[in-house]
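**Q** Curious how this folds, go ahead:
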Amino acid sequence: MLDISPKDTLPKAGGVGYKPQHFNELMNAPGSVTWLEIHAENYMGAGGRPLAQLRHLAEKFPISVHGVGLSIGGETRLDPEHLSRLKTLIDWLNPAMFSEHLAWSTHDAQFLNDLLPLPYTNDTLTRVTAHINEVQDHLGRKMLLENPSSYLAFAQSTWSEPDFLRELARRTGCGLLLDVNNVFVSATNLHFDPRAYINAYPLDLVEEFHLAGHDEDTDELGRKLLIDSHGKPVDEPVWALFDHVIANGGARPALVEWDNDVPDFNVLEAETARAARHMQGVVA
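**A** Sure, this is the predicted structure:
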């Protein structure tokens, strides 16, 4: 296990996922936005406007890099070319945080445009531990692991998700990214109590929060099905669950994710301000 420490820190306040159409507002009037997150795979090119804008933003804001393509839970080895491109970006940007998902998106040579859940077994634990250690060794820094949004449960799972994440962190030294919306989506879809999940979660290992909107659908039996869509405001029950998280574990850097049907900047800024108010109010 690598002995690593953060290169920088994010403020325990609100951040947003960066979208290029918001560049001018962020540079000139960011309001309550105190830090930014980017998706790593959008910045693995060799120059151009994206990296030029990111350079300016990094002079003004702490940056968190969020990966979506490593396939940490995949059965095959991690893609060495992807890891190499990721390291080039991390070395150049020197972000405050790097995170990825407890999920898989590759099989053999196929890449699936989805973040798919895993069975929580001892074999999975061994494989994901090896992948996390490889990433941290390659990057020379600690990574955070995000809990997934789930639409099914595996009969062969022998670990609960909170215990599985706790054990991964114990074995690798990684931190955790708690996506509060993902907890609510999974709890609704799999019929468990989201507050009981939070009560069992290792909140002391969490270094970042995510908040996002979701869409509601129904399954083939007419039961409610939530989709982690990132295309609308955070729902009220998710804000209430966020309050429960903060009351039990304290404030952390809190990101508002909005990746589809992206609104004007003032809408995102208002969501970020609300996240900060929730943290201030509950902690106080």
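**Q** Please make it C-alpha for all contacts and neighbour counts, starting now.
**A** Will do.
**Q** What ranges does the stretch 151-284 of the chain have for its strands?
**A** Assigned by DSSP state E, counting those that start in this stretch, the stretch 151-284 of the chain shows strands spanning 175-179, 206-212, 215-218, 224-227, 254-257.
**Q** Let's have these in a markdown table, adding mean neighbour count and distance to Gly67.
**A** Formatted as a markdown table, these follow (neighbours: other Cα atoms under 10 Å; distance: least, Cα to Cα, whole Å):
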| stretch | mean neighbour count | distance to Gly67 |
| --- | --- | --- |
| strand 175-179 | 24 | 12 |
| strand 206-212 | 23 | 14 |
| strand 215-218 | 12 | 23 |
| strand 224-227 | 17 | 20 |
| strand 254-257 | 27 | 14 |
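**Q** In TSV: the ones you listed, plus distance to Asn199.
**A** Formatted as TSV, these follow (distance: least, Cα to Cα, whole Å):
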stretch	distance to Asn199
strand 175-179	13
strand 206-212	13
strand 215-218	25
strand 224-227	22
strand 254-257	19
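**Q** Which among the ones you listed is found nearest to Gly73?
**A** Closest of the strands of the stretch 151-284 of the chain to Gly73 is strand 175-179, at 15.3 Å (criterion: Cα to Cα).
**Q** which helices and strands sit right next to the closest one?
**A** Counting contacts by 3 or more Cα pairs under 8 Å, 6 or more residues apart in numbering; DSSP states H and E, strand 175-179 packs against strand 144-146, helix 161-172, strand 206-212.
**Q** Pull the distance from that strand to the chain's centre.
**A** Distance of strand 175-179 from its chain centroid, counting by Cα atoms, centre = their mean, to the nearest Å, is 7 Å.
**Q** and it with strand 206-212, angle?
**A** For strand 175-179 against strand 206-212, the angle by axes from the mean of the first three to the mean of the last three Cα atoms, to 10 degrees is 20 degrees.
**Q** Quick one: residues in contact with strand 175-179.
**A** 99, 142-148, 165, 169, 205-211 (Cα atoms under 8 Å, 6 or more residues apart in numbering).
**Q** tilt between that strand and helix 161-172?
**A** 160 degrees.
**Q** His39: neighbouring residues, count only.
**A** Residues within reach of His39, counting by other Cα atoms under 10 Å, total 18.
**Q** Once you drop chain neighbours, what's closest to it?
**A** When the adjacent residues along the chain are set aside, His39 lies closest to His66, with 4.9 Å between them (Cα to Cα, 6 or more residues apart in numbering).
**Q** before we go on, could you also do this sequence so I can check it against the first one:
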Amino acid sequence: MNTLPNAVGVGFKPDHFGAIRQDPGPVGFLEVHAENYMGAGGLPHAQLTSLRADFALSVHGVGLSIGGSRPVNAAHLARLRTLCDRYEPASFSEHLAWSSHGTDYLNDLLPLPYTDETLALVCNHVDAVQTALGRQMLLENPSTYVTFVQSTMPEVAFLKAVADRTGCGLLLDVNNVFVSCVNHRLDPRAWLADFPMNHVGEIHLGGHAEEELPSGPLLIDAHGTPVADPVWALYAEVVARAGPLPTLVEWDNDVPAWPVLRAEAARANAILQDAILQGGGLGRVRVS
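**A** The predicted structure is shown next:
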């Protein structure tokens, strides 16, 4: 599989099509949600075909329910294979989460207990996806709001074990790290210090919302605001340590005008370019 360029990307929104064509700024790749492009044609595919001629493409899934108790939905996987064959994206990713119960699909990405049983289940599903698609997938660390007393291993160890067993890559969402660590009163720098950067094929950045509860702050991975300053700081530390990595700015709700999103991409690009100039990295092995 091709890899994304060590550049900054944004999540493509149809309202931005004309503006991207006129002034993409520092944007080097675009990401789309797979489920929005599973129809046969129409304006969505016309726009994506046009953009694919000039930009690398990342496809991000939200509907495979990798952590679900049932096998991966074969019909959904077939539609995903058709989409990937059509556009030959440089990257395909999904979430470490479950979003289905029986035949019902939920509008959320729900957390998992980190146990040997869950590990075997997730690895089987990742293997099934990679075999069906004929390509490597990246698995994204979740934003979480609860933990499970049944868990027997830390989240980082769980993700590393999945990557080691299946050969999948990892998508490091820095905002998700910050959200989860604040919610569970953990140190995000300690979390990141243990993360297997050699498996990382893409980084995500996004905004979050905050509520103040009697027990302290609760962060929500809302993707409707600019990237917060603490997340920018963590991102700069990640690329200084691991070297430059393809970086996506997500903004999915209350989507702003293109100049606002382009400015977020420019801020990420400045940090990425500094990492390139400084020659950061600890012998990171790129996924393939």
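**Q** TM-score for the pair, please.
**A** Once superposed, chain against chain, the TM-score is 0.96 (TM-score structural alignment, normalised by the length of structure 1); 277 aligned residues with a Cα RMSD of 0.9 Å.
**Q** related to what we said a few turns ago, so which of the strands of the stretch 151-284 of structure 1 is nearest Thr121 of structure 1?
**A** Of the strands of the stretch 151-284 of structure 1, nearest to Thr121 of structure 1 by Cα to Cα is strand 175-179, at 19.0 Å.
**Q** nearest residue to Pro246 of structure 2 other than its sequence neighbours?
**A** Asn6 is the one closest to Pro246 of structure 2 (Cα to Cα, 6+ apart), at 4.4 Å.
**Q** now do Glu41 of structure 1
**A** Closest residue in space to Glu41 of structure 1, ignoring its immediate chain neighbours: Gly67 at 6.7 Å, by Cα to Cα, 6+ apart.
**Q** same thing with Pro44 of structure 2?
**A** Computed as Cα to Cα, 6+ apart, the closest residue to Pro44 of structure 2 that is not its neighbour in sequence is Tyr37, at 6.8 Å.
**Q** What does that neighbour correspond to in structure 1?
**A** In structure 1, the residue paired with Tyr37 of structure 2 is Tyr43, using TM-score structural alignment.
**Q** so who does that match touch?
**A** Counting by Cα under 8 Å, 6+ apart, Tyr43 of structure 1 makes contact with 50-51, 89.
**Q** gap between it and Arg252 of structure 1?
**A** Distance of Tyr43 of structure 1 to Arg252 of structure 1, computed by Cα to Cα, to the nearest Å: 26 Å.
**Q** just Val185 of structure 1 next, same as before
**A** For Val185 of structure 1, the distance to Arg252 of structure 1 equals 21 Å [Cα to Cα].
**Q** what do you get for Ala155 of structure 1?
**A** For Ala155 of structure 1 relative to Arg252 of structure 1 (Cα to Cα), the value is 34 Å.
**Q** okay, those two: which has more neighbours?
**A** Neighbours per residue (other Cα under 10 Å) separate Ala155 of structure 1 from Arg252, with Arg252 holding more: 21 against 8.
**Q** close enough to count as contact, the more buried one and Leu205?
**A** No. Look at Arg252 of structure 1 against Leu205 with Cα atoms under 8 Å: they stay out of range, at 10.8 Å.
**Q** What's the local residue count around the residue nearest to His39 of structure 1?
**A** The number of residues packed near His66 of structure 1 is 21, by other Cα under 10 Å.
**Q** residues in contact with it?
**A** 37-40, 98-100.
**Q** related to what we said a few turns ago, cross the contacts of Tyr43 of structure 1 against helices and list the overlap.
**A** 50-51, 89 (DSSP state H).
**Q** picking up where we left off before, check the spacing between the residue nearest to Pro44 of structure 2 and Leu48 of structure 2 real quick.
**A** 9 Å.
**Q** Also Gly67 of structure 2?
**A** Taking Cα to Cα as the measure, Gly67 of structure 2 falls 29 Å from Leu48 of structure 2.
**Q** go on, Leu170 of structure 2?
**A** Counting by Cα to Cα, the gap from Leu170 of structure 2 to Leu48 of structure 2 is 25 Å.
**Q** which stretches of the stretch 101-250 of structure 1 form helices?
**A** Along the stretch 101-250 of structure 1, counting by DSSP state H, counting those that start in this stretch, helices occupy 122-139, 161-172, 180-190, 194-200, 236-249.
**Q** Over in structure 2, find the residue span the second one aligns onto.
**A** Residues 155-166 of structure 2 are the counterpart of helix 161-172 of structure 1, counting by TM-score structural alignment.
**Q** mean shift between the matching stretch and structure 1?
**A** Following superposition, stretch 155-166 of structure 2 is found to deviate from structure 1 by 0.6 Å on average (mean Cα distance after the TM-score superposition for structure 1).
**Q** which residue in structure 1 lines up with Pro226 of structure 2?
**A** So Pro226 of structure 2 corresponds to Pro233, using TM-score structural alignment.
**Q** show me what contacts its match?
**A** Going by Cα under 8 Å, 6+ apart, Pro233 of structure 1 touches 212-213, 271.
**Q** I'd like to know how many residues surround Pro154 of structure 2.
**A** Neighbour tally, Pro154 of structure 2, other Cα under 10 Å: 12.
**Q** ignore the last one, Leu116 of structure 1
**A** Leu116 of structure 1, neighbours per other Cα under 10 Å, totals 19.
**Q** Quick check: it touching His107?
**A** No. Distance between Leu116 of structure 1 and His107: 11.3 Å, which falls outside the contact criterion (Cα under 8 Å).
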